[in-house]
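J.: Got a predicted structure plus its sequence, pasted below:
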Amino acid sequence: MIRIVITGITGRMGSTLLRLARDTADLRVVGATERPGSSAVGLDAGLAARLGALEVQVVDDLGRALDAAKADVVIDFTGAEVSVGHAKACAARGVAFVCGSTGFSPEGLAELAVCAKTVPIVAAPNMSVGVNLVIRVAAELARVLGPGFDVEVLEAHHRMKKDAPSGTALRLAEVLTASLGRTQEDLTFSRHGQIGARPAQEIGVQTLRGGDVVGEHTVYFFGEGERIELTHRATSRDQFGLGALRAARWVVGRPPGLYDMADVLGFQGNS
């Protein structure tokens, strides 16, 4: 039995994780948090998330939750700035950490890396197994097709998403630049006006926002006389939650280090 603490349990991902963990035989929720001032603080976590009583009280501080329960791992999708603080709380108490937040600054990523010297951390912009397979395939397609194809990344998310491009789109851009031997300077994030002909080295990364789109990512490979489109469409948040639970099972007992979903899924030689 793996004992988990879930943060932000009334949010989209927090409530999804709570429901999935509740229905999973080898996992037990032993702690739950919400932001200070939330009306959920002090309530039963299951009732706060409209799932039925779980006999776990919501608190407004992860450190308190960890001090009150013997947890093996924390799962967190709260947001980059808050997630860094949660990683520090886990590092201080020797608890593994699974983080699906996006939008980290370079400084935030550096702080995660420092925490990972003390505890094992899985941090990934997208926990979906399907998306991570798409990332791997995109890297291989870019390597095989080579410089003769123009590459573009298009992502779409709901109107409430705060960061752009999505963390998944940025990860796709990262593996594509690595496969093609290009650099961050070759990435173009917007186009407007008289921009001239498309540079041969360019990789475009474009963003759409609207409605309730859970998440869509497409990589286009444009060649002469042919086009390849590699697409992943998420229709619910369950696949993110299931991937995070898979990461939680995997990370418990690992040595300290900063891991990603490629490690969880056993990919070798991932770009």
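T.: Received it, and whenever you're ready, just let me know what you need. Numbering: from 1, shown residues only.
J.: Please count neighbours and contacts with C-alpha atoms only from this point.
T.: Noted.
J.: what ranges do the helices span in the stretch 1-150 of the chain?
T.: 12-22, 45-48, 62-68, 80-93, 106-115, 129-145 (DSSP state H, counting those that start in this stretch).
J.: Could you say which of the ones you listed is packed most deeply?
T.: Most buried of these, by mean neighbour count (mean count of other C-alpha atoms under 10 Å): helix 45-48, with a mean of 22.
J.: Report all helices and strands that that helix contacts.
T.: Packed against helix 45-48, as judged by 3 or more C-alpha pairs under 8 Å, 6 or more residues apart in numbering; DSSP states H and E, are no other helices or strands.
J.: Now tell me what touches it from outside.
T.: Helix 45-48 is contacted from outside by I9, T10, L18, A32, A40, G52, A53, L54, E55, V56, Q57, V58, using C-alpha atoms under 8 Å, 6 or more residues apart in numbering.
J.: how far is it from where the chain is centred?
T.: Remark: helix 45-48 is offset 24 Å from the chain centroid, using C-alpha atoms, centre = their mean, to the nearest Å.
J.: What distance do you get for the closest residue in space to R12 that isn't next to it in sequence to G11?
T.: Once flanking residues are discounted, R12 sits nearest to R237: 8.0 Å by C-alpha to C-alpha, 6 or more residues apart in numbering. To G11, R237 is 12 Å away according to C-alpha to C-alpha, to the nearest Å.
J.: for comparison:
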Amino acid sequence: MKVGLFGANGRMGRVLIEALNEHDKAELSVASVRDNSPWVGMDVGELAGIGKLQTACSGLSSINPADVDVMIDFTLPAAFDNNLQWCVTNNKPVVIGTTGLSSEQLSLLAEAATKIPVVFAANYSVGVNLMLSLVKQAARALGATADIEIIEAHHRFKQDAPSGTAMAIGEAIADELGRDLKTCAVYGREGKTPPRDHNTIGFATVRAGDVVGEHTALFADIGERLEITHKASSRLTFARGAVQAAMWLSTQKAGQYGMNDVLALNQ
């Protein structure tokens, strides 16, 4: 299967090049960067630090739609609209891992999914998506009495906070408990605060060094607490999951899907 990348020069783009290179059924056929990027024309393998692969980076406007079966987008929100429009215009399925999207961009995504197949997930790790299932089970059992907090840590360069994965964990818990995360989330505490409202879901964010990604859902009651934690030690974990999603998506009809669909966790 011929897979194309948006933002091949990005942190995740380079790891995706490596993941595609090691896959026995996927071929990296297109690696796009900004039209005015200094990376245009550079071999993608050299860009990723794995040696020449005989595929050069190209500007978005230079992509030949016939060269790709499915696209993967892990760029920033600023590039999202143009990338999504390219996929809709050229009728190409797309796997989206961009986080920090606005409500307007989420609406664009939902509209695009009526025309093309889209996988959209905050995190493409198999372990994290299993964690989303586990926190729902914990919420059912403990949510009536436990205080719930979500703690996440990432590298110093991450621009959105809390992370998309932390928000997905919060949404999963809130949905299970019949709460609205928009009104029950607490994103910071400082100074003298009133006693904790049991119905809130707290978030704590750490940005430091080269932490790849750590997430903990804490269910704390009087006398005991349960912590469900996922720690990623390599971005290849996310990249391999995204390639798995791309392989799965290539045979799907138009619609918006998540990693729970790719991994059949709903069955």
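T.: Received, thanks. Predicted model, so just to flag it, every value in this text is computed and none were measured.
J.: Was I right to think M247 of structure 2 contacts M1?
T.: Yes: shown here, M247 of structure 2 and M1 form a contact pair, counting by C-alpha atoms under 8 Å, at 7.4 Å.
J.: Find residues that contact each of these two.
T.: With C-alpha under 8 Å, 6+ apart as the test, M247 of structure 2 and M1 both reach A26.
J.: between the two, who's got more neighbours?
T.: M247 (20 against 15; other C-alpha atoms under 10 Å).
J.: Just give me how far the helix or strand encompassing the more buried one sits from the chain centre.
T.: Taking DSSP states H and E as the criterion, M247 of structure 2 maps to helix 236-249. Centre-to-centre, helix 236-249 of structure 2 and its host chain are 11 Å apart (C-alpha atoms, centre = their mean).
J.: Relative to structure 1, what is the average displacement of that helix?
T.: Compared with structure 1 after fitting, helix 236-249 of structure 2 deviates on average by 0.5 Å (mean C-alpha distance after the TM-score superposition for structure 1).
J.: Would you mind getting the angle between that helix and helix 11-22?
T.: 60 degrees (axes from the mean of the first three to the mean of the last three C-alpha atoms, to 10 degrees).
J.: mean per-residue distance, the helix or strand just after helix 236-249 of structure 2 to structure 1?
T.: Downstream of helix 236-249 of structure 2, the next assigned helix or strand under DSSP H and E is strand 255-257. Taking mean C-alpha distance after the TM-score superposition for structure 1, the mean distance separating strand 255-257 of structure 2 from the aligned residues in structure 1 is 0.8 Å.
J.: where does strand 255-257 of structure 2 sit relative to the chain's centre, distance-wise?
T.: The answer for strand 255-257 of structure 2 is 15 Å, by C-alpha atoms, centre = their mean.
J.: In structure 1, what stretch matches it?
T.: Alignment of strand 255-257 of structure 2 against structure 1: residues 257-259, by TM-score structural alignment.
J.: ok, now stretch 219-237 of structure 2?
T.: So stretch 219-237 of structure 2 sits over residues 221-239 in structure 1, by TM-score structural alignment.
J.: What are the buried residues along that stretch?
T.: F221, T231, H232, A234, D238, Q239 (16 or more other C-alpha atoms under 10 Å).
J.: With stretch 202-209 of structure 2 instead?
T.: G202, F203, A204, T205, V206, R207.
J.: Tell me the one of the residues you listed nearest V186 of structure 2?
T.: Comparing these against V186 of structure 2 with C-alpha to C-alpha places G202 closest, at 4.7 Å.
J.: Wait, a strand at the closest one?
T.: Yes: the assignment for G202 of structure 2 is a strand, going by DSSP: H, G, I helix; E, B strand; the rest coil.
J.: Can you tell me what A91 of structure 1 aligns to in structure 2?
T.: Per TM-score structural alignment, A91 of structure 1 is aligned with V88.
J.: give the contact list for that match.
T.: Residues near V88 of structure 2 by C-alpha under 8 Å, 6+ apart: A112, K115, I116.
J.: mind redoing it with 10 Å?
T.: N82, V94, E111, A112, A113, T114, K115, I116, P117 (C-alpha atoms under 10 Å, 6 or more residues apart in numbering).
J.: How about K70 of structure 1?
T.: Contact analysis of K70 of structure 1 by C-alpha under 10 Å, 6+ apart lists R3, I4, V5, V30, G31, V95.
J.: Filter the residues you listed by whether they're kept in structure 2.
T.: Contacts conserved in structure 2 for those, counting by both residues aligned by TM-score structural alignment, their matches' C-alpha atoms under 10 Å: R3, I4, V5, V30, G31.
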